[in-house]
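Trainee: What follows is a protein structure lacking sequence information:
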């Protein structure tokens, strides 16, 4: 019989997930000679740490870039704020602007201007929390079941609520962006919500870091023809910008990020 302390067992499971292997609760319980409840506790802890995504019967790896919102919020704050600030020129006064799930759009919630008559909608819990602290922008929260990994609501209830809105400008969250494959997402439900969001919006803006450009995710949201503006980082490589421009995309370059 194999005797494993929980931390060692958890490390072994995490190593498999890191290698891209899905895991089964039943198989792991048999292998480590523990109960399935013990394995479920391990998987809950690993999911909370961003090492996997729980599914029925086990867990699957987080696909590259598909980190939970809590982890994404920590990384690249100055760059995200610079991207959000550059997008402000694309939002006319008096607009109904929708902030999709995405850590960069949380930064947008913090920098949206006062006294411009904006109405703000969002399905992002973090963006809604940021807007709630400002008290200067009326906000519409699109609800439904909360997905902790995504950081907001993307289920059928959220999509149905979205169908009743007439949105002027959406800041679309995306996991990847390329001329060949358009905007992509790692999660199917998230992608479905984003497609519905684009359909309800007059203007679609994507704020994208260098790491997301040229990537490819399993679920397509919209091709480049459906995106009106792309905001890129100040140090975005010129060849990537040229590719976007040649595809007919309006590209806005952010100013250098300012550390707080």
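Mentor: Here it is on my side, so go on. Just so you know, these numbers come straight off a predicted model, no measurement behind them.

Trainee: from here on, contacts and neighbour counts on C-alpha atoms
Mentor: Will do.

Trainee: State the distance from the closest residue to residue 203 other than its chain neighbours to residue 75.
Mentor: Here the nearest residue to residue 203 in space, its sequence neighbours aside, is residue 169; by CA to CA, 6 or more residues apart in numbering that works out to 4.7 Å. For residue 169, the distance to residue 75 (CA to CA, to the nearest Å) stands at 26 Å.

Trainee: Below is structure B, check it against A:
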């Protein structure tokens, strides 16, 4: 079998089954596990899947930079932002992650809401400039240009002094096995620190995040209060997560 054809078969199987197991593929295609691992490695280098121990999972398209993510399913993100904004109560201190979905939360805060919003995203801070009743605290640090957020030692120092009610966290992948993941090691650590600084963490998960994985673990599914997603995400997708005890809210 030609390598190119086998790779195409692997991608079709991944789309249908949601995962690939190298040992099973070796038997199915009558090639060595080393050959399968090489195929998976090359497909991963092309960004077509995420390798994990023993096989592969679907790669998240949300790993694109900020400008690229602005083009992905904007309508669904609006609904998520509206639902998340409705969870914020007057007087609360809320952390907003960076990203295009978190920006929709800022845009949907009620005009009369009095609250404090902490963010390491200049984009989020700018969205709230005209919101007179919301106090905005912008965390500094080194600008990670891919996601337009602060990271680094100064950011961690500031986070260590925060105690918030809610954290609305963006990820690039949510998967029953891989957990909540993102595409940058340092950004994953910042998200984890922000979650530890809040009483409750809600994950913002638009359609392309489900059943996908990225290289770096942020948190396990059991470590968050729930996931906020789009209304048209089917029960076939969400049911395995509910069975693991994850609360799911629809925008």
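Mentor: Okay, I see it. Everything quoted here is computed from the prediction, not taken from an experiment.

Trainee: related to what we said a few turns ago, quick one: contacts for the residue nearest to residue 203 of the first structure?
Mentor: Contact partners of residue 169 of the first structure, counting by CA atoms under 8 Å, 6 or more residues apart in numbering, are 91, 95-98, 201-205.

Trainee: of those residues, buried ones?
Mentor: Buried residues within those, counting neighbours by 16 or more other CA atoms under 10 Å: 91, 96-98, 201, 203-205.

Trainee: can you name the two of those that are farthest apart?
Mentor: Taking CA to CA as the measure, those span a maximum distance of 13.4 Å, between 96 and 205.

Trainee: contacting residues around residue 81 of the first structure?
Mentor: Counted by CA under 8 Å, 6+ apart, residue 81 of the first structure has contacts 104, 107-108, 111, 257.

Trainee: Just the buried residues of the residues you listed.
Mentor: Members of the contacts of residue 81 of the first structure classed as buried by 16+ other CA under 10 Å are 104, 107-108, 111, 257.

Trainee: how about the residue nearest to residue 203 of the first structure, secondary structure?
Mentor: The assignment at residue 169 of the first structure comes out as strand when based on DSSP: H, G, I helix; E, B strand; the rest coil.

Trainee: which one in the second structure is aligned with it?
Mentor: With TM-score structural alignment as the criterion, the equivalent of residue 169 of the first structure in the second structure is residue 166.

Trainee: got it, and residue 220 of the first structure?
Mentor: By TM-score structural alignment, residue 220 of the first structure lines up with residue 217.

Trainee: Can you show me the strands along the stretch 151-260 of the first structure?
Mentor: Residue ranges of the strands in the stretch 151-260 of the first structure, as given by DSSP state E, counting those that start in this stretch, are 152-153, 167-172, 176-178, 182-185, 201-208, 219-222, 229-232, 250-253.

Trainee: re the thing from before, out of the buried ones among the contacts of residue 81 of the first structure, the closest to residue 194 of the first structure would be?
Mentor: Of all these, residue 194 of the first structure sits closest to residue 104, with 15.3 Å by CA to CA.

Trainee: The closest one maps to what in the second structure?
Mentor: Using TM-score structural alignment, residue 104 of the first structure sits opposite residue 101 in the second structure.

Trainee: what separates that match from residue 158 of the second structure, distance-wise?
Mentor: Note on residue 101 of the second structure: its distance to residue 158 of the second structure, by CA to CA, is 23 Å.

Trainee: can you check residue 178 of the second structure too?
Mentor: Between residue 178 of the second structure and residue 158 of the second structure the distance, using CA to CA, works out to 29 Å.

Trainee: for residue 222 of the second structure, same thing?
Mentor: Here residue 222 of the second structure is placed at a distance of 26 Å from residue 158 of the second structure (CA to CA).

Trainee: now residue 81 of the second structure
Mentor: Remark: distance between residue 81 of the second structure and residue 158 of the second structure (CA to CA) = 26 Å.

Trainee: Look at these two and report which has more neighbours.
Mentor: Using other CA atoms under 10 Å, the more surrounded residue of residue 81 of the second structure and residue 158 is residue 81, with 26 against 14.

Trainee: wait, doesn't the more buried one sit right on residue 251?
Mentor: Yes. Because the distance of 7.5 Å satisfies CA atoms under 8 Å, residue 81 of the second structure is recorded as touching residue 251.
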